[in-house]
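Engineer: This is the structure alone, sequence omitted:
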C-alpha cells in the first residue's frame, strides 16, 4: 500500500537521484550531462523552494511531485514502477489541493504528454525552452 507524505530533508538525496535516473531515460533527446549538471541545483535550490510530496511503498520512495504555487514543477516515478498508478495518485493528491495547475512538458516526451492529456490537462501553448533548445507544451488543468 502506497502512502504520500511531505518530503523530509533526510530524503532529498534519494529524490534527486530518482529525478536524475528518470530524467535521463524520459528525456533521452537531451544529453545526460545536462541533467547531471543540474543535480546540485535540484538539491539545494529547486526542492527546498517547492512544495514536494513523496510516494512511499515498502519504506522506499518510489516517486515524488513538486509544486511551486500552481506550477507543477516536477512529477517523477521510479523507472521500474511506471504505469502502475503512482503518478496518477500523486497528481490526484495535488488536484485536491489546487483549483488550477499548470505545467511544462517536452513535446518529444510523448508518454508524459499523453499521461497529462489523460488526466484532463489541456495544451495552452508551445514554446522553445532556452537551455535545451527543445520545444515544450504549456499545459493546464482546472477544477470543474
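Structural biologist: Arrived safely. Keep in mind that this is a model prediction, so the values were computed, not measured.

Engineer: switch to C-alpha atoms for all contacts and neighbour counts from now on
Structural biologist: OK.

Engineer: so residue 137 touches residue 129, yeah?
Structural biologist: No: at 9.7 Å, residue 137 does not count as touching residue 129 under the criterion of C-alpha atoms under 8 Å.

Engineer: So which of these two has more stuff around it?
Structural biologist: residue 137 (20 against 13; other C-alpha atoms under 10 Å).

Engineer: leaving aside the residues next to it on the chain, what's closest to that one?
Structural biologist: residue 126 (4.5 Å; C-alpha to C-alpha, 6 or more residues apart in numbering).

Engineer: Next up, a structure to set beside the first:
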C-alpha cells in the first residue's frame, strides 16, 4: 500500500531504508560519506520533497521523494527488492506527474538496470560535485 509520508513518524524508517539501500547500491561512495548523508536525508531532503511510502504487512519498506518532476530518491529495503514495489512507487509518481527526471550514479548498476527496464533514457552525463562520481541524468518518458 502506498501512503503519504508522515513527518516525524516515518523518518526513522526512511533513514534506515536509505542507509541499507545506499550501502548496497552506492558502496563505491564509502561508509563515511553514506553515514554522513543520513542527517541530510532527515533534515534537508525529506522536508523539501513530496514523499510517498510503500508498506508491506504494516511495515514501511520503501519510499520515493519528488521535487516537482525530479525524482530525488527511490529506495527500498533490500530485502524487498524484486517484488514490484519500486515499480509501484514509480507508477504512482508517473500517474501524478507525467514526465519524470532523475540522476543516477554510473556505478549504481542496480539503479541503472531498474530505470532502463522502466523506460528511462539518459539525456546527459556529468560529474556529481559532492562525490566526484559520474552521474547520468535520465528522463521518462523518453
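Structural biologist: Done, it's in. Nothing here was measured: the structure is a model prediction, and the numbers come from that model.

Engineer: Now name the helix or strand holding the residue nearest to residue 137 of the first structure.
Structural biologist: strand 122-128 (DSSP states H and E).

Engineer: once aligned to the second structure, how far is that strand on average?
Structural biologist: With mean C-alpha distance after the TM-score superposition for the first structure, strand 122-128 of the first structure departs from the second structure by a mean of 0.6 Å once superposed.

Engineer: and the angle for whatever helix or strand comes next after that strand with strand 122-128?
Structural biologist: Moving toward the C-terminus from strand 122-128 of the first structure, the next helix or strand (DSSP H and E) is strand 135-142. Counting by axes from the mean of the first three to the mean of the last three C-alpha atoms, to 10 degrees, strand 135-142 of the first structure lies at 160 degrees to strand 122-128.

Engineer: contacts for strand 135-142 of the first structure?
Structural biologist: Contacts with strand 135-142 of the first structure, where a contact means C-alpha atoms under 8 Å, 6 or more residues apart in numbering, come from 99-108, 120-129.

Engineer: residues of that strand that come out buried?
Structural biologist: Residues 135, 136, 137, 138, 139, 140, 141 are the ones in strand 135-142 of the first structure that count as buried (16 or more other C-alpha atoms under 10 Å).

Engineer: From residue 60 of the second structure, how far out is residue 9 of the second structure?
Structural biologist: Going from residue 9 of the second structure to residue 60 of the second structure by C-alpha to C-alpha, to the nearest Å gives 11 Å.

Engineer: Equivalent analysis for residue 19 of the second structure, please.
Structural biologist: Where residue 60 of the second structure is concerned, residue 19 of the second structure sits at a distance of 14 Å (C-alpha to C-alpha).

Engineer: Work out for me the element the nearest residue to residue 74 of the second structure once chain neighbours are set aside sits within.
Structural biologist: Setting aside the residues directly before and after it, residue 74 of the second structure is nearest to residue 64 in space (C-alpha to C-alpha, 6+ apart), at 4.4 Å. In this assignment (DSSP H and E), residue 64 of the second structure forms part of strand 59-67.
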